[in-house]
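S.K.: can you look at this prediction? I've put the sequence above it.
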Amino acid sequence: MRLKFLGGAREVTGSSFLLDFGYKILVDCGMRQKEEEKIFLKEEVDAVLLTHAHLDHSGLLPLLIKNNLLKGNVYSTPATKEVASLLLFDAAKIQREDEEKGKKALFDENDIVNLLKVWETYDLNKQFSLGNARVKFLDAGHIIGSSQILIEIEGIKILFTGDIGCGRSLLLNKPDVPKEHIDYLIIESTYGDREHPDKPPEEILYEEITSLGDYSRILIPAFAVGRAQEIIYGLKLKGLDIPVFLDSPLAEKVAETYDYFLPYLKPEIKNKWKKMGEMFSIPHLEYVRSNKRSKELAEDRKKKIVIAASGMLEGGRVMNHLPHILKDENAVLLFIGYQAEGTLGRKILEGERSVWIEDKEIEVKCSIKKIEGFSAHSDRRGLINFINNLPFYPSYIFIVHGEYETQKRFADELRIQKFYPYIPSKEEEIDLKGGAREKIIIDFEKKFQKYGMYEIMLFTGGILKDDNLIRVISKEDLFEIINEEEKRLKHKEKVEIPVDIEKEEIESITEEEFYRELKNMREEKILSKSKLQEFIENASPGIDNLFSWIRITKNKIRFYPDKEKNDMVAEILLRGINSLREIAVSIAEKVLEET
């Protein structure tokens, strides 16, 4: 079974992963920001599983149909299908308009119609089969309909989190935490190196807007799906007496879906507001339905709040307003969401004082503000809590959907907590060989007592570990083992450490070469700090003990998830110990201190 990272690897865009176990499943099929889009598959797939509707996860699905690369069906939650169809038809409309400017369209409305014919839906927590895999959608709490995808194949469980919510949404449920043992976790990392503020997002928004004083206009770029609805509801809770304009027909259509996809909403929300008209109704709110009205508002300098898509300033109605706002010293451009690398929003946020919009250079004179709190992505603390709340720790964690520097910092944090993270590169393909799941045997009669909802057994004894077997033994057996070991030690001053190494010639290595190889492997994150520390610690019983430890660690593929790189680490360590003996340990200590 192999997993190929087609997109969303070391980038916050274009998520797509190919799982091949004789039956090929594509998980997500997303567009990339500011890149010539092209289909990344060269072969057919049997099925597609979609985590949620955002175009960086769903945007190339029509192209998959157009190029006849899908044998079977697309699967998602009902809400994801509904919202994704709105987004895809809107994207096709924009592409049709762009064709008039000479840019070739990737797909058209007919491709979307054909896509919807092969699109099936399953509710959250309802299991279904694809080939010999069992699949289940779990609530991700990111946008309405969003899901994590749990796939089980011959006992191996793989979880794709997709974009996972922070649990602080005003409207949506918190992400589900799977009850199953997860062997392989593929987790997003958009905010993996930072934390959201503790203050409620509607409070942060209210304080920011009220602090702006005499500023005349506030433009809030927002995603049409999720963010726009959260902002409107946040303004509703605070009761601001300022005219508000939602300039996104798509955002209004998405808001209407909240009426009939209630399971995704918090219980207190769906019980309080029976219809979207009530949930998103605030004084002085106008839904801007025509482009003509949008342009009129853009030129109007009266005090108001305009919420418009797209959230990263890469097209949409927000572009009607942006030139007027940027040139106005009494206006505010207020960012409330993530701005991907290369986007116009990112450039402005990072301080560029002039930008090009439709072949015109525009000086940035307005005030630029950014607030945290409305993010639909979990932060560093939330991601780590999600992993720690799993009933069993994953055997391996693949970090995706994040900027590379962010991912490296997140991976370092996970290593500190003794996890095995890996940051795959685009197009990288990895063998999934099953988890390092340990078998537990209890060697005495089990007597459980009922305590509330739990059954508990108290015992005195020990836990015996041998390779992948854990044995829980009674105190009598524990004392017997200790007594036998004490007898053995009385008759033998030195414990012999078996050297489990094949009778093969090991290539020699110099001190300089060993130092250089260790340093390179540490800098390239192939040899983790914890594994180098273990190498040093396992030398204390005697140098010969290291041969056994290296071989066992190599066979378990514990140096590195990729087998080729795992074997490379083992080979370098074996060469060092064989050629340099105790000097190799001293060199390792030096490298550990330096890196």
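M.R.: Noted; the coordinates are in hand.

S.K.: CA only for contacts and neighbour counts going forward, please
M.R.: Fine.

S.K.: could I get the full set of strands for the stretch 251-400 of the chain?
M.R.: For the stretch 251-400 of the chain, the strands defined by DSSP state E, counting those that start in this stretch occupy 285-287, 304-308, 331-335, 354-357, 360-363, 367-370, 396-400.

S.K.: may I ask you to name the longest helix in the protein?
M.R.: Identified as the longest helix of the chain according to DSSP state H is helix 78-99.

S.K.: which element follows it toward the C-terminus?
M.R.: helix 109-117 (DSSP states H and E).

S.K.: can you give the contact residues for that following helix?
M.R.: Identification of contacts with helix 109-117 by Cα atoms under 8 Å, 6 or more residues apart in numbering yields Leu61, Pro62, Leu63, Ile65, Lys66, Ser85, Leu88, Phe89, Ala92, Lys93.

S.K.: picking that back up, out of the strands of the stretch 251-400 of the chain, flag the one nearest Tyr75.
M.R.: Nearest to Tyr75 among the strands of the stretch 251-400 of the chain is strand 396-400 (21.4 Å), distances taken as Cα to Cα.

S.K.: which strands and helices sit next to the closest one?
M.R.: strand 184-188, helix 404-416, strand 421-422 (3 or more Cα pairs under 8 Å, 6 or more residues apart in numbering; DSSP states H and E).

S.K.: structure B:
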Amino acid sequence: MQISFHGAAGTVTGSCHLVTVGNLKILVDCGMFQGGHELKEENVGDFGFDPASIDVLLLTHAHLDHCGRIPLLVNRGFRGDIICTAATRDLARLVILDSAHLHEEEARRRQRHSEKGHKHQPLYDTLDAVMSFDHFNRIADYGVPIRLGHDASAIFYEAGHILGSASILLSVTEDGRNRRILFSGDIGPSDRPFLSNAQPPGDADIIVMETTYGDRNHRSLEASVDELLEAISDTQARGGNVIIPTFALERAQELLFFMNEGIKRDILPQDLRVFLDSPMAISATKIFRNHPEAMTREIAEQIRSGQDPFSLPELEFTRETAESMQLNHIHSGAVIMAGSGMCTGGRVRQHLRHNLAHEECSVIFVGFAAEGTLARIIIDGAQSVKLFGDHIPVRARIHTINGFSAHAGKKELRAWHEKNRTPDITFLIHGEEDARKTFAKGLKSERIEFPTMHQSFEI
């Protein structure tokens, strides 16, 4: 029995883990590496295993760094089933299609600027994405065992991270020896407006655990909402625009909800112009409405009764590129939410190009920014950044509000781990090195490992 790590091992992205039990090969997640050039090269490289040998892929949730290389996996030979919750299936299809489109755009852009005769191919294209959807054949319900093979089963548990997210408990037997292996996936914070709290199963021999915020805690949600509304109000008073680099899944919907609450409380004006400039976030919001079963009872009841928790009086959806470009002519009074959250691509880069240099404007970061991303560079205090070949001075006010994170902080991560009995081994993954080492201190586990890329362990 063996476990090997082929992503998120020493980094925060690219989750991909392989469990081998006899002749059965179970992959957990197959995510995209995000960040600097070196990490992007990992995406085109070898997986570290033969995709054709994988029997089944268990998907914890629909974020790109957990599902983004699935089309590449299929393209290189994977023929098994992908198992996930219904909400994850719908969101993952959306995320993968959007990713394919961005890869195609990037390849075309590079082609325009390359020497004649040099061909640039996307990592995968729209057809690859669509072909991969044929493998989403089995749906998991929380708490219900799913048979994977003669001596293997899996149970999905609420992770509280994004809609449909799950921790996965594998039960595998080899030579009469049973091992219960718990993959945390990404764990969400407690008491969010839409999702139930994470529900660890409480009994695992081995835990494979994320440590994204293993070295720090978040501000309270209440304080973060207050800071968000104050930053928007202040920018309105200064006559500028607010740019919010937005993750399309969960974060966009939460921000709409909290801004709506701000309008109801008369903190924000009724005529506040809010633009959701993200086709993926617009579609994700529709998917949210279609899956009340994956939300808290209160929000589910609102949706079923015809109320819309994501509506605003002056909310505008900008799906088309031409509509997005028109926002560049708005110089004050707008709140523009656009992807991507780490500013690695998408429409937000164009909005940063037109607003970063203006003192009356604000940029509000409300999520994790991995090392090497444009978001992290701005957060870390860059005086100027390069966008579309131009050096843009950073004069806008920069706000970093980490209380909106869809990730649990150090205290909640530790509490989640402690709800399980003391495991034989805890593998700490999906975190930067300092976060992993800090989180390991005092952790109750017989053995703690810090896996590196493509490292294997006998379990």
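M.R.: Happy to help now that I have it. Not measured: the values here are computed from a predicted model.

S.K.: that older thread, corresponding residues in the second structure for the longest helix of the first structure?
M.R.: Under TM-score structural alignment, the match for helix 78-99 of the first structure in the second structure covers residues 86-107.

S.K.: circling back to that earlier point, what's the closest of the strands of the stretch 251-400 of the first structure to Ser76 of the first structure?
M.R.: Of the strands of the stretch 251-400 of the first structure, nearest to Ser76 of the first structure by Cα to Cα is strand 396-400, at 20.4 Å.

S.K.: how much does the closest one stray from the second structure?
M.R.: Superposed on the second structure, strand 396-400 of the first structure shows a mean distance of 1.0 Å to its aligned residues (mean Cα distance after the TM-score superposition for the first structure).

S.K.: in the second structure, which residues correspond to that strand?
M.R.: Going by TM-score structural alignment, strand 396-400 of the first structure sits over residues 425-429 in the second structure.

S.K.: how about stretch 563-579 of the first structure?
M.R.: The aligned range for stretch 563-579 of the first structure is empty, by TM-score structural alignment.

S.K.: the helices in the stretch 201-350 of the second structure, which residues?
M.R.: 221-238, 251-264, 279-290, 297-304, 321-326, 348-355 (DSSP state H, counting those that start in this stretch).

S.K.: what about the third one, how far off from the first structure?
M.R.: Right, the one you point to is helix 279-290 of the second structure. Once fitted to the first structure, helix 279-290 of the second structure is off its aligned match by 1.1 Å on average (mean Cα distance after the TM-score superposition for the first structure).

S.K.: which bit of the first structure covers that helix?
M.R.: Taking TM-score structural alignment, helix 279-290 of the second structure hits residues 249-260 over in the first structure.

S.K.: determine which stretch of the helices and strands packed on strand 396-400 of the first structure is the most buried.
M.R.: Of all those, strand 421-422 has the most neighbours on average by mean count of other Cα atoms under 10 Å, namely a mean of 24.

S.K.: what span of the second structure is that strand aligned with?
M.R.: So strand 421-422 of the first structure sits over residues 448-449 in the second structure, by TM-score structural alignment.

S.K.: who's in contact with the matching stretch?
M.R.: So stretch 448-449 of the second structure is contacted by Ile425, Thr426, Phe427, Leu428, Ala440 (Cα under 8 Å, 6+ apart).

S.K.: try it again at 10 Å.
M.R.: 207-208, 423-429, 436, 440-441, 457 (Cα atoms under 10 Å, 6 or more residues apart in numbering).

S.K.: and that stretch, how far from the first structure on average?
M.R.: Averaged out, stretch 448-449 of the second structure is 2.2 Å away (mean Cα distance after the TM-score superposition for the first structure).

S.K.: secondary structure element for the aligned residue in the first structure for Ile187 of the second structure, which one?
M.R.: Superposed on the first structure with TM-score structural alignment, Ile187 of the second structure falls opposite Ile164. For Ile164 of the first structure, there is no enclosing helix or strand under DSSP H and E.

S.K.: count of neighbours near Ile164 of the first structure?
M.R.: 30 (other Cα atoms under 10 Å).

S.K.: go on, Phe223 of the first structure?
M.R.: 22.

S.K.: next: Pro283 of the first structure.
M.R.: 13.

S.K.: for the counterpart of it in the second structure, give its distance to Leu256 of the second structure.
M.R.: Taking TM-score structural alignment, the alignment pairs Pro283 of the first structure with Pro313 from the second structure. Using Cα to Cα, to the nearest Å, Pro313 of the second structure is found at 11 Å from Leu256 of the second structure.

S.K.: shared neighbours of those two, anything?
M.R.: Joint contacts of Pro313 of the second structure and Leu256 (Cα under 10 Å, 6+ apart) are Val274.

S.K.: quick one, longest strand in the second structure?
M.R.: strand 166-174 (DSSP state E).

S.K.: who touches the residue mapped onto Asp108 of the first structure from the second structure in this structure?
M.R.: The equivalent of Asp108 of the first structure in the second structure is Asp125 (alignment by TM-score structural alignment). Applying Cα under 10 Å, 6+ apart, one finds that Asp125 of the second structure lies in contact with Pro71, Leu72, Ile96, Leu97, Ser99, Ala100, His101, Leu102, His103, Glu104, Glu105, Ala107.

S.K.: just the buried members of those?
M.R.: Pro71, Leu72, Ile96, Leu97, Ser99, Ala100, His101, Leu102, His103, Glu104, Ala107 (16 or more other Cα atoms under 10 Å).

S.K.: got CSV for the residues you listed, with distance to His407 of the second structure too?
M.R.: Formatted as CSV, these follow (distance: Cα to Cα, whole Å):
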residue, distance to His407 of the second structure
Pro71, 26
Leu72, 27
Ile96, 21
Leu97, 24
Ser99, 22
Ala100, 26
His101, 27
Leu102, 25
His103, 27
Glu104, 30
Ala107, 32
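
S.K.: out of those, flag the one nearest to Tyr142 of the second structure.
M.R.: Taking these together and measuring to Tyr142 of the second structure by Cα to Cα, the closest member is Ile96, at 23.4 Å.
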